[in-house]
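*Asks:* build me a model:
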Amino acid sequence: MKKYKYIIGIDPDAKASGVANLDVEGRKLIRCEVMKFPELINYVTREYSYASTVGVPLIVIVEASWLKESASGNSYNWHIKERDSKRVAAAKGAGVARNQETGRKIVEMLKYHGVEVVEIYPLRKCWNGPDGKITQGEIEQFIPEFPKKSNQETRDSALLAWNYAEFPIRIKVQPKLK
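*Replies:* Purely as a prediction, here's the structure:
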């Protein structure tokens, strides 16, 4: 795998996507926040343009949940419960579709601007948070100086970048509370 100085991880969301810029050599996050679509495109293209100008390798990683399909051909990166009504299930499906389309548009726009983008499958959900998502306490254990306050999108984008850099993820395992 090509060595990159910077990895930008993006967790797409219809309202505001998580964006994390990882300095691979320094093993630290330069930026980790949520951005609306236009701001995200502006930020990433500006960072990529600057990196290209000075000859620094940078890559963008986008979580592409649309790549993950069930046997029926539908994406299964969402969490329907047996007790959910048809209305709730439809709303969850519509939300997933909006997020997936946002992700597709992010990839399309960045490629249009000449940015090197990789679409990756969603990471396995094996954490202690709701629906197996990573918690603040868990991510703070392996990413130095991670922001003390974050939301799920920023944690997921940082995890994408950290994982793509193939950095170790070591945490103290604690049983899930019921």
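*Asks:* from here on, just use CA atoms for contacts and neighbour counts.
*Replies:* OK.
*Asks:* distance of P144 from I41?
*Replies:* 27 Å (CA to CA, to the nearest Å).
*Asks:* kindly report the same for T154.
*Replies:* 16 Å.
*Asks:* between the two, which one's more packed in?
*Replies:* T154 (24 against 18; other CA atoms under 10 Å).
*Asks:* who touches the strand or helix carrying that one?
*Replies:* Remark: T154 resides in helix 152-164, with elements defined by DSSP states H and E. For helix 152-164, the surrounding residues in contact (CA atoms under 8 Å, 6 or more residues apart in numbering) are 7-13, 17-22, 29, 32-34, 61, 63, 123, 133-136, 139, 169.
*Asks:* only whichever of these are buried, select them in ChimeraX.
*Replies:* A single ChimeraX command selects the buried members of the contacts of helix 152-164 (16 or more other CA atoms under 10 Å):
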select :7,8,9,10,11,12,13,17,18,19,20,21,22,29,32,33,34,61,63,133,134,135,136,139
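*Asks:* in helices, which of the contacts of helix 152-164 fall?
*Replies:* Using DSSP state H to define helices, the subset of these located there is Q136, I139.
*Asks:* so K68 sits against E119, correct?
*Replies:* No - if you go by CA atoms under 8 Å, K68 and E119 don't touch, sitting 11.2 Å apart.
*Asks:* this one as well, want them side by side:
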Amino acid sequence: MHRFVIGIDPDISKSGVAIWDREMKRWVLWKAFANEDLIDEILKICDPSSALILLEAGWLNKKSNYRKTAGRRVSEAISRKVGQNQASGQLLMRMLEKQGFIVKEIKPLVKGVLKRDGSWTVTGRKFIEENTGIKSRINDEVRDALFIVLISNQRALF
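*Replies:* Model (predicted):
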């Protein structure tokens, strides 16, 4: 079993990262990093052999046609951003694997009332705070990374 479980929510330029130390039973990192700095920041805490990375992989979702109601330009902009986000995640995954990390692709988890229209709700923020003990300000990508690790501790995602 790996000592560290790392949740990553990849994005185009910055990705949310959360690292849980199973031995110490505590969070050792929760922050968003520029993608080009992310691997160096993880390596400051753990080596690849002691960590399991759970990477949110939006490309595992079925194609969505939710853009039918939007205008063509809006639809194209959303599609472009989704494609860029997925490409960033896939590139990040390959870079982590090249570094020697074991990376498991995780289908985006259903968050129900915790998230609405892509943003964490007050209920969702409270859930993360109560279940992690983290009270500092964090962005939604970091919350997503924390959520991946939280859920992986409750049920087998890997």
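*Asks:* got a TM-score for the pair?
*Replies:* Put the two chains on top of each other and the TM-score (TM-score structural alignment, normalised by the length of structure 2) is 0.84; 152 aligned residues with a CA RMSD of 2.2 Å.
*Asks:* picking that back up, quick one: the helix holding T154 of structure 1 aligns where in structure 2?
*Replies:* Aligned by TM-score structural alignment, helix 152-164 of structure 1 corresponds to residues 140-152 of structure 2.
*Asks:* so how far does that stretch sit from its counterpart in structure 1?
*Replies:* For stretch 140-152 of structure 2, the mean deviation from structure 1 after alignment is 0.7 Å (mean CA distance after the TM-score superposition for structure 1).
*Asks:* for that stretch, buried residues please.
*Replies:* D140, E141, V142, R143, D144, A145, L146, F147, I148, V149, L150, S152.
*Asks:* with stretch 54-67 of structure 2 instead?
*Replies:* L54, L55, E56, A57, G58, W59.
*Asks:* residue in structure 1 matching the first one?
*Replies:* Right, L54 of structure 2. By TM-score structural alignment, L54 of structure 2 lines up with I61.
*Asks:* which bit of structure 2 covers the longest helix along structure 1?
*Replies:* The longest helix of structure 1 (DSSP H) is helix 86-112. Under TM-score structural alignment, helix 86-112 of structure 1 corresponds to residues 72-98 of structure 2.
*Asks:* mind listing what's buried in the matching stretch?
*Replies:* V82, N85, Q86, A87, S88, G89, Q90, L92, M93, L96.
*Asks:* measure the second one to W120 of structure 2 for me?
*Replies:* Taking CA to CA as the measure, N85 of structure 2 falls 19 Å from W120 of structure 2.
*Asks:* H2 of structure 2 -> structure 1?
*Replies:* By TM-score structural alignment, H2 of structure 2 lines up with Y4 in structure 1.
*Asks:* and that match, which of the three is it?
*Replies:* coil (DSSP: H, G, I helix; E, B strand; the rest coil).
*Asks:* that one is in contact with S52, isn't it?
*Replies:* No - between Y4 of structure 1 and S52 there is no contact under CA under 8 Å: 11.8 Å.
*Asks:* what do these two both touch?
*Replies:* L58.
*Asks:* contacts only, for V34 of structure 1.
*Replies:* Residues near V34 of structure 1 by CA under 8 Å, 6+ apart: A16, S17, G18, V19, E153, T154.
*Asks:* which residue in structure 2 aligns with the fourth one?
*Replies:* What that stands for is V19 of structure 1. Per TM-score structural alignment, V19 of structure 1 is aligned with V17.
*Asks:* and its match, how far from Y66 of structure 2?
*Replies:* V17 of structure 2 is 28 Å from Y66 of structure 2, by CA to CA.
*Asks:* next one: K98 of structure 2
*Replies:* 35 Å.
*Asks:* D40 of structure 2: neighbour count?
*Replies:* Neighbours around D40 of structure 2, by other CA under 10 Å: 10.
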